[in-house]
Every structure is written in C-alpha cells, then in structure tokens.
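K.L.:
Generate coordinates for the sequence data below:
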Amino acid sequence: MSTFRLAGLGRLRRLQEDHAAAELARRATDRRGADRRTSDARDRLAGTVLSGTSDPQSWRAAVAARAAMSATVIAAQAAAEVAAEHETLAQSQWVAARKRSKTVEKLAERHRDEEQVAELRAEQQVLDEMATQRAARRVEEES
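P.N.:
Predicted structure coming up:
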C-alpha cells in the first residue's frame, strides 16, 4: 500500500482549521463580553434619574453623570460592533480553512479507496491464477 503523498498537507490543513476554530471561539467570547458590557452600561444609564433638586450644582452634576454614562453606552456599543465584525471575519476564515481541510480529506479518502480497489484487484488476480492452475492440473490428470 502506498502512502498518501499529501498527508503532510492534510496535517497542516487540519492544524490551520484548528487554529481558525480556536480564533473563532475567542472572538465569540470577546463579542459576548462586549454585548454584556453594553447591556450593563444601558442598565446603569436607565437606572439614573435626574432628581428634582433645586440646587444648580447638583443638577449639573447629575446631568454630567448621565452624559458620561450615555457616552459609556455609545463606546460599549461601538466595541460590541467591532467585536461582532471580528467574529464574522473569524467565522469566514474558519469556513475557508475547513473547506481547504475538507478538500485534502476527500483526496485522502479517494486515495484509500483506490488502494483498497487495487488490493482487491490483486487478490482477485491471485485467486483467478490459482483457479486457472487448478483447472490446468485437472485437465492434465484426466489425460
């Protein structure tokens, strides 16, 4: 049985696929964290109320705090969008790596199938030769 000449390439493609899958998992974790931080920031913003105080400094401080929280929500949303884009890119890279890996796997499978057919063909030839020799001996014995 001959060795599959692209076996090394197959191992490389599987390693690349594994790396892409790990990167995708990391990016998905990053995106979930960014989504959680966005949700937390929104909840904190929704929890702030402007008190009806008549003190102008307290009012300005409350407005400034609310504006800062609003900016935090906007920043968290932007970070979540970037994380989602990175996850989408990682997903497409994993799909491409999987396709390359699958192509080599199919070639290896075809090689194994061809090897098996060749082995069966050789076995059949041996059996046919044995049957031919046995028939020839019978003819000799009968004559």
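
K.L.:
make it CA atoms for all contacts and neighbour counts henceforth
P.N.:
Noted.

K.L.:
which residues in the chain form helices?
P.N.:
7-47, 56-142 (DSSP state H).

K.L.:
Quick one, which of those helices gets closest to Met1.
P.N.:
In terms of CA to CA, the element of the helices of the chain nearest to Met1 is helix 56-142, at 6.4 Å.

K.L.:
Relative to the whole chain's centre, how far out is the closest one?
P.N.:
Distance of helix 56-142 from the chain centroid (CA atoms, centre = their mean, to the nearest Å) equals 7 Å.

K.L.:
Nearest spatial neighbour of Trp94, chain-adjacent residues omitted?
P.N.:
Excluding the flanking residues, the one nearest Trp94 by CA to CA, 6 or more residues apart in numbering is Ala20, at 4.8 Å.

K.L.:
could you list every residue that touches Ala90?
P.N.:
The contact partners of Ala90, by CA atoms under 8 Å, 6 or more residues apart in numbering, come to Ala20, Glu23, Leu24, Arg27.

K.L.:
That should have said Leu6, apologies.
P.N.:
Going by CA under 8 Å, 6+ apart, Leu6 touches Val104, Ala108.

K.L.:
compare with the first, here's sequence two:
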Amino acid sequence: MARAFQLAGLLRLRQIEKDHAASDLAAANAFRRDAGERQARAIAALHAVPVEATDASTLFAMAAARASSRSMLADLAALADQADAEVAEAQTAFGEAKARAVGLEKLEARHNASVLAGELSAEQAAIDEIATGAWVREREGNEA
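P.N.:
Now for the predicted structure:
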C-alpha cells in the first residue's frame, strides 16, 4: 500500500485558504467595478442636466445642484479609491496564500513521484525474480 502524504491535511488547509483569498479578491473586484459604474452613472446623469438659467432662482438651484453633485462625485471618487485599495490588499493576500499552497503542492508531487518510483521498482524486482526463476528452472530442466 502506498504511503500517504503526511502533509495532506496542511495542504488541504492551504488550498482552502487560497480559495478563500480568491473569493475575497473576486468580491473586491466586484466592489471596484460597482463603484466605477456608480461614478460613470452619476457623471452621465450630470451631463443630462440643462445648463441654461432663465432666472435668478433657477441659477441658484443650478449652483446648489452643482455643489451637491461635486460633493457626491468626491464621495464616489473616495469610494473608488477605497475599492482600489481593497483590491490591492486582496491581491496581495491571494498571492501569499497561493505561494504557501504551491510549496506544499510541489512537495506532494515529489512525494507522489517517489511513491510511484518505489512501486515501479518493486514491480520490476518482482518481474526480474519471476524471469530469473523461470530461467533457472529451464536451465535445471535441460541439465537433467
């Protein structure tokens, strides 16, 4: 029976960590995409507002709307910056988790190759023993 990889439990844990980090990265990318879309929609909505004032009250309303819009765009820009920072952090965490998992995966591959080589060696020894035994029996049969 083949020897089990002794670090299999740790490898599973590292793979779970890597999957979790990948999930966090996907969520951060979705958040960034959403923030960018919100910003684009707000800018598009502002471009649709008429820019001609017919009287003083309309001019004051437009000035207030522009000030409010400027504040809203600043908030959306801050949200986009936050989303970018979260993506960078999630990317770093994913890279670290992947690096930890890759080392163990390479150890597992080496272990599997070693086990396979041992099994093949044992099989070859059995085949050699069978062939040698048959040769000896045939030789003894010819001498008698």
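
K.L.:
Go through the contacts of Ala90 of the first structure and name the one nearest Ala64 of the first structure.
P.N.:
Proximity of the contacts of Ala90 of the first structure to Ala64 of the first structure, judged by CA to CA, is greatest for Arg27, which lies at 34.0 Å.

K.L.:
neighbours of the equivalent of the closest one over in the second structure, just the number please.
P.N.:
Matched to the second structure by TM-score structural alignment, Arg27 of the first structure sits across from Ala28. Close neighbours of Ala28 of the second structure, defined as other CA atoms under 10 Å, add up to 22.

K.L.:
these two touch, right, Ala28 of the second structure and Asp81?
P.N.:
No. Taking contacts as CA atoms under 8 Å, Ala28 of the second structure lies outside contact range of Asp81: 11.9 Å.

K.L.:
circling back: turn the contacts of Ala90 of the first structure into a markdown table, including distance to Thr72 of the first structure.
P.N.:
As requested, the contacts of Ala90 of the first structure are exported to a markdown table (distance: CA to CA, whole Å):
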| residue | distance to Thr72 of the first structure |
| --- | --- |
| Ala20 | 32 |
| Glu23 | 27 |
| Leu24 | 27 |
| Arg27 | 22 |
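
K.L.:
Among those, which one lies nearest to Ala34 of the first structure?
P.N.:
Of all the contacts of Ala90 of the first structure, Ala34 of the first structure sits closest to Arg27, with 10.4 Å by CA to CA.

K.L.:
Show the contacting residues for the closest one.
P.N.:
Arg27 of the first structure sits next to Ala83, His86, Glu87, Ala90 when contact means CA under 8 Å, 6+ apart.

K.L.:
rerun at 7 Å
P.N.:
Arg27 of the first structure makes contacts with Ala83, His86, Glu87, as judged by CA atoms under 7 Å, 6 or more residues apart in numbering.

K.L.:
Just give the nearest non-adjacent residue to the second one, would you?
P.N.:
Same thing as His86 of the first structure. Among residues not flanking His86 of the first structure along the chain, Arg27 sits closest, at 6.4 Å (CA to CA, 6+ apart).
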